[in-house]
Structures are given as C-alpha cells and as structure tokens.
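# Sequence first, then the predicted structure:
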Amino acid sequence: MKLVAITSCPTGIAHTYMAAEALQVAAKAMGHEIKVETQGSVGAENVITEKDLREANGIIIAADTKVDKSRFTGRTIIEVPVKEAIRDPKELINRALSAKPEAPAKVDLTEQVSQIKAEEKESRSGIYKHLMTGVSFMIPFVVAGGLLIALGFAIGGIYVFDHPGSFGETLFTTGKSAFALMIPILGAYIAYSIADRPALVPGMIGGYFASTNGSGFLGALLAGFAAGYLVIAIKKYLKLPKTMQGLMPILIIPLLSAGVMGLLMVYVVGEPVAFVNKALADWLNSLNGTNAAILGIILGLMQAFDMGGPVNKAAYAFATSTLVPGHASPIMAAVMAAGMVPPLGIALSTVLAKRKYTAAEKEAGKACWALGASFITEGAIPFAATDPLRVIPSIMAGSAVAGGLSMAFGAGLAVPHGGVWVLLIPNVVTQLVPYIIAILAGTAVTAGILSFIKKPVSEYSNTKVNYENVQGELKL
C-alpha cells in the first residue's frame, strides 16, 4: 500500500522532521510505502506530486500549523497534531489505510455552502493552530532580527547606532527592521490561518497598529483573531449580486475589513492593551532577588513541560515580547537557559549512567549535546516518549533551576535564539559567567535526578519508541 503525508510544526525545526522520520520508519516496518512532505523552516521539501496523490491509498496530515488542503479535495484525510505521528505512527498509518473514501464532490450550490460552513466551523475550533501559525511565521523575523542586532553590536560596539552608514550600524538597522515587522506578521498570519488570503490585509494592518500604539504582542494577537473572524463574517453576511461577486476578494473585503480594523485598534484595543503592557513591564522591572527567581522557575517549568509544545511556545512568545533592540532581556535569558537544559541534561545522564541506556539511546544522547547547545528543546522528546514519568519531572526540575538562577543573577539576553553560540558575541549577554553557571547547574540537576531514578536497561520490557528508528533530530 502507498501513503502520502505532510508534517509541519510551528518552528519548522525538530517536530517536523521527527514526525516524518517516525512515519517513514513505521511504514517500512509494516511493508508499506510512504512519501512525507515536510513543511519546515526552509520551506516545503519532498513535495507530493499529482502522481503520488493518484497512487496513494491513504493521506495523513500531522501538523500544528495551517496546511493548504486544496490539492486533497474529495479525498479522505487523517489530520492530527504533529506529536501524534511521533508518538504512535503505526496506529496513524492503520487509520489512514482503513478510512472510508469520501463520496465524489457534487458541483452544486448546496454542496458548496455545506463545505464552506464546515470549513468555518473548523476554523473556529482551531484557536491553538491559528496562534501557532502566526508564531511560526513570526519566529524567523525574531531570530534574524535579534542575531543581526547582536552582530551589529559585535562589529560596531555598544554605541553602533551613533555611526550611521557604517557596516555594523547597517546590520543593526537591518535587525531593527526585522524586529519591527514581527508584530505585523504575527497579526497577519493568525488572520490568514482563520480566513485564508483575504484576511492578510486587515491582520497586517491590525498588527502594524499594535506595533506603533504600545499594545504590542497582545494587541497583535487580538488583531489577528479579530481580523480573521471579521473576514469570515463579511463573506457570510454580505451578499452581493452575482455580477459583483468578483469585487469581494479584491475590493470589498480588503476595504471593509481594513477600515474596521483601523477603527478597532485605535478606539477599542490600543489604549487598554497598552496600559496592560506598561503595567506588566513595570512589574517585571520591579522584580529582583526572590521574586525574580520565582518568575524564572515558572518560565523554566513551562519550557520543559512539553518540550516545544503549546506551553513551551507560550513562554517563548512571552519572552520575545520583552525584547527591545539594544537592550538585554532577563526573561529571554531565563527562557533560553531553561530551554537548553532538557537535551543537555539527558545527554549528560547518558554519560553518567551508561548502564541505564541502550546503545541506540547513548547515540541519541550524543545528538542531544548539539541540540541542547543550539536551544532546541525538542531533542528531549524521544527520551520523554519512552519514559515520561521519569524524564519529564527530571527535565522540569533542571529547567526550573536554570531559569530561577538566571533571573536571580540578573542575567540578560539581547537575542531570541542561538544557544551557546551567541554567548561568544560581545554585548549579547549581561552577567555572562553567572548565566553559564545557571545553565550548567540546571544541566547537572536534570542529569543527577534522571541518572538516579531511571531503571537499568534490563528492567524495561515494553518500550514504545525504538531509538534506532526515531532519530530525525540527527538530520537537523
């Protein structure tokens, strides 16, 4: 039997490729063929062709972001979160092969209306997916902007902005421009996820207002959802004569939705959300000592709890919203330190307690060194999948220690990503030595707890994930 699949996660880095690898390995073990299209951070790879679709006996979409399903019209699709493909790929393949084919679509008005209603219902129930779509499009702007700002400082010094036209100042300004775009992009692609292309204009306009009126990240979230559902409402309730229907996508919807979003962001959303943001910023700036450590502990727990899932992404998105070009954020520092610890702690544990890991797990542990150092928390997922009751509490404890110490030490980070590699750039990290101590301490705590509570290999009898097969992260 032949199958096709698409995998896509919000960051387009780890989960996307791990899910693809799990499906490919499971299909081979079951005697089936599968072609997996990965929609990752570098774009679509191994793209499914028309020939692949004609020959396919089953279709799987494992994604936490919006995936264009227009090419699968009339076909039965098994659609699940990306983690399902990693957790139990064989069951997913069986579901796809046993799914009953849909009846051929009838080209009549009743059928089209029913389909539109079904799509609208689906869009209303996928709030997390809409948010993650926006975040996935925003993250490259955050990362590129942050690193370019850091490089500008490294080349031109801390006052690089006083030297317009210089190489360092050009990099710094380019980074600031990328940062300025991230909020409009977030609003635009949340709206796009809800109501497709017509919602891009009002979503981006709402996001732009959010970036200029002080409502920031929260304002862009509200703008994105408001724009998306506004476009759905316009399409549903505004009926024009057939002769004028062609004006809807190019004139009527952009004009009405953009106008309404502008009024909404100025008179309703702007000031209240800006007030909340200022109050939150004032509170965070007032934190020191024990209070700051408690916040760091909470952020650390969130980073490790689901290793790249919605809780982890919520903490990361919150941290990136505190970044201001030219200034180091203590919250960003705590989140990155905590996110590095799970893979690093597991990697150290595979060295300290070798008899408690299989040969394949020890090989996967070597990859975790690189993944953890690069701030890819998802590297811990294969270990957590096989032994969640021991691994997850261990990595949460270590991440809590790293996040708490980072905040207590007053460490700050001026970039949103990069792991240990950005620590070498001047002016990127404040309190560099204490910050490194926080990461090492968290790593040691995770490794110590896990090495102590994990059972020897011989005591494991029913391992759900085969590490020799699920090592998609090695391809990153």
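Thanks, I have the structure now. Since the model is a prediction, treat every value here as computed from it, not as a measurement.

# contacts, neighbours, all on C-alpha from now
Noted.

# contacting residues for I449?
S394 (Cα atoms under 8 Å, 6 or more residues apart in numbering).

# Just the element for it, please.
helix 432-453 (DSSP states H and E).

# Give me the buried stretch members for that helix, please.
432, 434-436, 438-451 (16 or more other Cα atoms under 10 Å).

# What distance do you get for L323 to F153?
15 Å (Cα to Cα, to the nearest Å).

# Kindly apply the preceding question to V231 instead.
42 Å.

# which of those two has more neighbours?
V231 (26 against 23; other Cα atoms under 10 Å).

# My guess is the more buried one contacts G259. True?
No: in this structure, V231 is not within contact of G259 by Cα atoms under 8 Å, at 11.9 Å.

# did I read that right, A223 in a helix?
Yes: checked against DSSP: H, G, I helix; E, B strand; the rest coil, A223 lies within a helix.

# okay but it is in contact with M261, surely?
Yes: judged on Cα under 8 Å, A223 makes contact with M261 at a distance of 7.4 Å.

# Neighbour count for the two, which is higher?
A223 (31 against 26).

# residues contacting the more buried one?
187, 203, 206-207, 210, 261, 265.

# Return the subset of these lying in helices.
187, 203, 206-207, 210, 261 (DSSP state H).

# re earlier: pull up the overlap in contacts between A223 and M261.
What both A223 and M261 touch, as defined by Cα under 8 Å, 6+ apart, is the set 203, 206.

# hold the first one in mind and look at this next one:
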Amino acid sequence: MSVISPDLVHLDADLGGTTTEVITALAGVVHAAGRASSPQLLADAALAREAQNPTGVPGRVAIPHCRSAAVEVPTLAFARLSRPVDFGGPDGDAELVFLIAAPEGGGKAHLKILSKLARALVRGDFLERLRAATTEEEIVTAVEEVVGDIPQTTPPAEKPTDKPVEKPRTRLVAVTACPTGIAHTYMAADALAQTAAAREDVELHVETQGSSSTEALDPDLIRDADAVIFATDVGVRDRERFAGKPVIESSVKRAINEPSVMLDEAVAASRNPEARRVSGTASASAEKQTELSWPRRIQQAVMTGVSYMIPFVAAGGLLLALGFLVGGYDMANGWQAIALQHSLTNLPGNEVLVDGATVAFDRSGLALYLGAVLFATGQMAMGFIVAALSGYTAYALAGRPGIAPGFVGGAISVLIGAGFIGGLVTGILAGLVAWWIASWKVPRILSSLMPVVIIPLLTSLIVGLTMFLLLGRPLEGIMTGLTDWLSSMSGSSAVVLGVILGLMMCFDLGGPVNKAAYLFATAGLSTGDEASMQIMAAVMAAGMVPPIALSVATILRRSLFTPAEQENGKSAWLLGLSFISEGAIPFAAADPFRVIPSMMVGGAVTGATAMALGVGSRAPHGGVFVLFAIDPWWGFLLAILAGTVVSAATVIALKQFWPTKAVAAATVDA
C-alpha cells in the first residue's frame, strides 16, 4: 500500500486557525481514508509531539509527525492551506502541512520511507512542485517519486579526491537526533550535508541517530575529524567516541534553519585551542551546555536524577505495599528474619524469633513468608533511591564518569543519615568535580584512563572526604530536624503543608515543581514514619485531581472546550485515577491561564483535606489501584472528590466568563 493516496490530499483547504485544529483535521482525514482506527488517538500522539517542539521548518512547511497505535501502515496526509497556520517555522506561517503517521512499534522500513520525505522537504524544487500542483493526483505522484527508493542513512559526502581544491578542507563529523527520530533528524542531516557539499572549505560526514536506521560513523572518520557538530534534542548515543574533539552543540532545528552558521562555528572551533571539547558525557541534560547557565544545568541534572530514581521508588514502594497486603501490617516487625530464616519447605508459624525475642504476627505460613519476601525485595529497592538520585544527578552533569562517585556519595549519605538531602548534595558535587577533572588537559597516554579510572577514583575520593570531614554532620542534622518536624505535624500545620504540596503538584503537571513535591514525598516514604506516609497520600491525591477534573468539566460543559479537548476528556479520567498528572497537559498547554490556576485551587483543597483526615499511603504510585495500601481509603477518595469538584467548577467558571478565542469563534459560527 502506498503511503499516500488522493483521498489523503486536501488542496487549498481551510482546516482551522491553530495547530491543534489542523492536526486534528488531518488525523480525521487519515481515519476517513481507513488508515487509522481512532482519529483522536492519532491526533493526541501528534499533538504531544508538537508540544515537545514545534514542527515548522524552512519554506513555510510544517511536518507534524508521530508514532501511534492507531496506525497500522505508514501514512502521509497532506494539506495545502488556504489559511496559513503558525507551526513555529522560521519564515512565517505554514502553507504546506504533512501529517506523518507511523505505526507504533513497527519495523524500520516504513520509517525509512517517511524520513525520505522529510529529506525532500529541504529541496526547493520539490516544494515548488507541491505549490504548483492543481490536482490531488499530482501531489501523490510527486510524493511517491521521492519516497519510492529506500534512502541511505546519510547522503554520500563529496570526497576530497573527487574534486581538486586549492586549500585543505576542514574535516567535520556531525550527529543529528530528535525525540521521535522520524523527520527532523534527517532534515538536519541533509541541511548540513547539502550546505557542506556546496562549500570547498569543509568535508562533512553525518550520523543520523533516528528511528529508521543508525549507521555509525567510521572510527577513522571520527579520529581524523577536526571538529564535531551535535544537532540533537536527545542524548547522543556513544558520545565517548568523540572525546577530546572540539564541539559545537545546538538543537536539531537550528541545523535545519542555520546549517551554514553551524558549519562556520565548527570550522572556527577546529582552529581555536580554547574551544570546548567533548568530555565523554552522554547525558541528555548536557547537550546545550554552551547555551545554559550553571544554575539551569544543575536544575536539569537534579530532574534527571529524580527521573532515574522514580522507578526504584515505584517498584520498591509497591512491593512494600504488597508485602503488607499479603503478610499483614505488622510485617515491618520482623520481615528480615522471616525472609532469611524460612523457606517454602520451612514456613513460619505466627510466632517468629527476631533478634533473640519471640514476636507474634497476625498471619502465618505461606502468606507470612511470601509477604516477607515481597517486603524484603521492596526494602532492597528502596535502599537504592538516595544512591540512584545522587548517581544519576552526577551522570547528568558529567556523563558516565560521574555515575560511580555519585552512587558512592549517595551511599555515604545513607550511612551517615543525611538522607535524600545528602544525596542531592553529593550528586551535584560529584557531577561538578567529575566535569572539572574531565576538563584537564592530560597526556594522550592517560586520556583513555580518564573516564574509567582516574575521574571516578579522584571524584569518589573528593566526595567521600568532603562528606565525612565537612558536610556529613550538618546535612545529617538538617535531615533529622526535618524528620522530627514532619513527625510532629498535626492540626493546622499539617493542613498548610497539604495546601503547599497540592499547589506544587498542580502547578506544572509533571514539570520541575511537580517533581520536587513528589521527590519530597517519596524520599520521606523510605523512613516508614506516619507523617511521611501522610505526605505521600496528599501528594498522590493532589496529582490525580487535574485529569479527573478536566474530564468531568468536558462532560458537564462540553461547549466550553475545543473538539480536541473534548476528545482528550474522554480518556483523561482514567489517567487521573492512575495518578498520571500528565493527562492534563494538553488542556494546560492550550489554555494555561484558565486551566493551571483552576487545577492548583483543587490540588490545594485535596492536599489540605488529605492531611486533615490523616490519610496515609504506603505506596508511592498507583492512584485508586493501590487503595489497599492507603488508610483510611475513604478519606483518600473524599479528598480527591473535593478537589475534583473545586477544580471542575473553577475551570468551567473561568471558561464561561472568559472564553478562549477558539471556543468563542466556534460559538459565533454555530
């Protein structure tokens, strides 16, 4: 089946005045052609990709694209718009729009076809042909001609021997990569390669780290390169290959919009002894080091550490909750003795010898033993959270050489009682020290030992000495004071904390502020005290409110929301019940000034209610599906209900008396 057909082409059409409307309309075209099982699922996936980075490209073209479970065969829908729409392109509103829809989890062959189209969009003759077409069949023919052959990973670069030059060429290598790996990756590669081919002073080889294929650069090319260009929006895979080379870094869209400028910068870097060089870092947060301030880089590194820590928290916390469910809530009194002293052939009774004393349990036999095993596994996972936070924060700052000293620092923090505060400090310290040591100019004989031996050794030594001799006791005192304060909370102070946590959880719906509140809750959960479990319950309940409230609002007052928001509302409630706050992001992105304040008010009500009722959660995630680990469960549900009612009523009121332009226009048209 061809990727495009006449019924997927609309010429000189008015599909709306916003990106949401155009993408939604094209998703409907794909569905009407029998190429998508659900237009909304396809539109949601494309809009989520659009929210990451606008897809407007030079030539007044837009290429919204995604991979979706709603699509079974690679598909292109095309519209030549009578009313151009702003897709964030560098030279104005887009007139030509391709919706590129790829099957989720499919093979690479179809992605090669789609990337071939993306590469053709940097050619002026192809765009003019699309603009001049008078029939849908002409568009289909033009597209089929450019996607008919399976492309190579990168266009062949002109070799110096093919054409004599009067002066030596600067040898450059480049890597391009975008989050989806379908379009921008290859457009950036071709923009750089075509610009370089037209110049006599550079020789360029490009590696595209996309979804269709990744043909790694020849090690000899990397060895002989004078400089490196990283045009990426995600981490560069195997970045260590380029260690020591002068480097220019930017977003993938800059390579599309300003390829000549980037080549000039790379040439200049190759001739500058003081130019920044690749230190071997592979972290995504280090990609724009030349453009980010140190506070911003540290903030991103901490968020990276939190994101890597969360799987330990989620797995460990849920296993602890299952341990309590299976083995009883007195499991904490002797889980280690039960798990180590017994087996499937030697099941425990309801009395177990723990540290020389006999301890009675509510349950016995297989239930008690399996509960202890689940609990022990969860404890081991929870034991890694501070080390993971520290290790991956250091990794985000310094790459692979920062991991070991970061984990060492986190383990030291646990040993001396500094907890997650110590883990944050050691992660940042280890990352900065490792980054500093990596910047040293060392003899070539030592360069290969730097990332695997010298940097981890020296950084671990510095972090260990700093923690034991200087920072450990003060940080331990801060952590102890914080724990004591949480344990002493009651009455109005607990309610105020619930309000603050609820506001934080609903402020950016999965962003840094939301993650900070979640980190505060999950880090305390490892202590097992009652106050920490109450904080966890308040955070989880508040994070569930936005998607549920917006889903309710779209049902109660459908006319106040755009068609795309109405469709999002049909599934948002399930995301909310699962504690996936990100289900509200499409609403907040489209209308932040009405949605975000409304959600924050409801989150504050939920947090305050949960704390006032003394609701505690032993599980760090799962929403209503872990009610067995929440006590009292009815208080948890009541807090969510209260916040949902407040948020839904507030957002309906704001949209009623201060309607958005899209809704107002739809109302007038109706």
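Looks like it came in fine. Predicted model only: the values in this text are computed from it and were never measured.

# Read off where the helix holding I449 of structure 1 ends up in structure 2.
Per TM-score structural alignment, the counterpart of helix 432-453 of structure 1 in structure 2 is residues 633-654.

# same deal with stretch 399-413 of structure 1?
Under TM-score structural alignment, the match for stretch 399-413 of structure 1 is residues 603-617.

# from the chain's centre, how far out does the matching stretch sit?
Relative to its parent chain, stretch 603-617 of structure 2 has a centroid offset of 28 Å by Cα atoms, centre = their mean, to the nearest Å.

# now do stretch 412-429 of structure 1
Relative to its parent chain, stretch 412-429 of structure 1 has a centroid offset of 20 Å by Cα atoms, centre = their mean.

# Stretch 382-395 of structure 1 now?
For stretch 382-395 of structure 1, the distance to the chain centre is 21 Å (Cα atoms, centre = their mean).

# Now it: buried residues?
So stretch 382-395 of structure 1, judged by 16+ other Cα under 10 Å, has buried residues 382-387, 390-395.

# ok, these vs F318 of structure 1, which is closest?
I395 (20.8 Å; Cα to Cα).

# so the closest one sits right up against L348, yeah?
No: when contacts are counted by Cα under 8 Å, I395 of structure 1 is not listed as touching L348 (11.9 Å).

# Near the closest residue to V231 of structure 1 other than its chain neighbours, how many residues? Count them for me, please.
Spatially, and ignoring its direct neighbours in sequence, V231 of structure 1 is nearest to A199 (6.0 Å; Cα to Cα, 6 or more residues apart in numbering). For A199 of structure 1, the neighbour count with other Cα under 10 Å is 31.

# Quick one: map T174 of structure 1 onto structure 2.
Match for T174 of structure 1 (TM-score structural alignment): T377.

# Which other helices and strands does the helix or strand hosting its match contact?
Using DSSP H and E, T377 of structure 2 falls within helix 365-382. On a contact count with 3 or more Cα pairs under 8 Å, 6 or more residues apart in numbering; DSSP states H and E, helix 365-382 of structure 2 meets helix 294-327, helix 335-341.

# Make CSV out of those and add distance to A13 of structure 2.
Output for these, formatted as CSV (distance: least, Cα to Cα, whole Å):
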stretch, distance to A13 of structure 2
helix 294-327, 42
helix 335-341, 67
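
# which one of these is the most hemmed in?
Across these, averaging neighbours per residue (mean count of other Cα atoms under 10 Å) puts helix 294-327 on top, at a mean of 22.

# tilt between that helix and helix 365-382?
170 degrees (axes from the mean of the first three to the mean of the last three Cα atoms, to 10 degrees).

# Would you confirm that P179 of structure 2 contacts D233?
Yes: with contact defined as Cα under 8 Å, P179 of structure 2 reaches D233; the gap is 6.3 Å.

# The two: who's more crowded?
Set side by side, P179 of structure 2 and D233 show more neighbours around D233, with 24 against 19, by other Cα under 10 Å.

# Wait, the more buried one touches R254, no?
No: using Cα under 8 Å as the test, D233 of structure 2 is too far from R254 to be in contact (10.5 Å).

# where along the stretch 501-650 of structure 2 do the helices fall?
Ranges of helices in the stretch 501-650 of structure 2, per DSSP state H, counting those that start in this stretch, are 512-525, 530-556, 563-577, 585-590, 592-612, 633-657.

# List just the one of these that sits closest to V175 of structure 2.
That would be helix 512-525 among the helices of the stretch 501-650 of structure 2, by Cα to Cα, at 28.5 Å.

# Where in structure 1 does the closest one fall?
Under TM-score structural alignment, the match for helix 512-525 of structure 2 is residues 310-323.

# And for that stretch, what's in contact with it?
By Cα under 8 Å, 6+ apart, stretch 310-323 of structure 1 touches 128, 135, 142, 216-217, 299, 302-306, 329, 331-332, 335, 414-416.

# tell me, stretch 546-561 of structure 2 lands on which residues of structure 1?
Taking TM-score structural alignment, stretch 546-561 of structure 2 hits residues 342-357 over in structure 1.

# and that stretch, how far from the chain's centre?
26 Å.

# So for it, what gets flagged as buried?
For stretch 342-357 of structure 1, by 16+ other Cα under 10 Å, it's 342-351, 353-354, 356-357.

# Equivalent analysis for stretch 445-457 of structure 2, please.
Buried residues in stretch 445-457 of structure 2 (16+ other Cα under 10 Å): 447, 450-451, 454-457.
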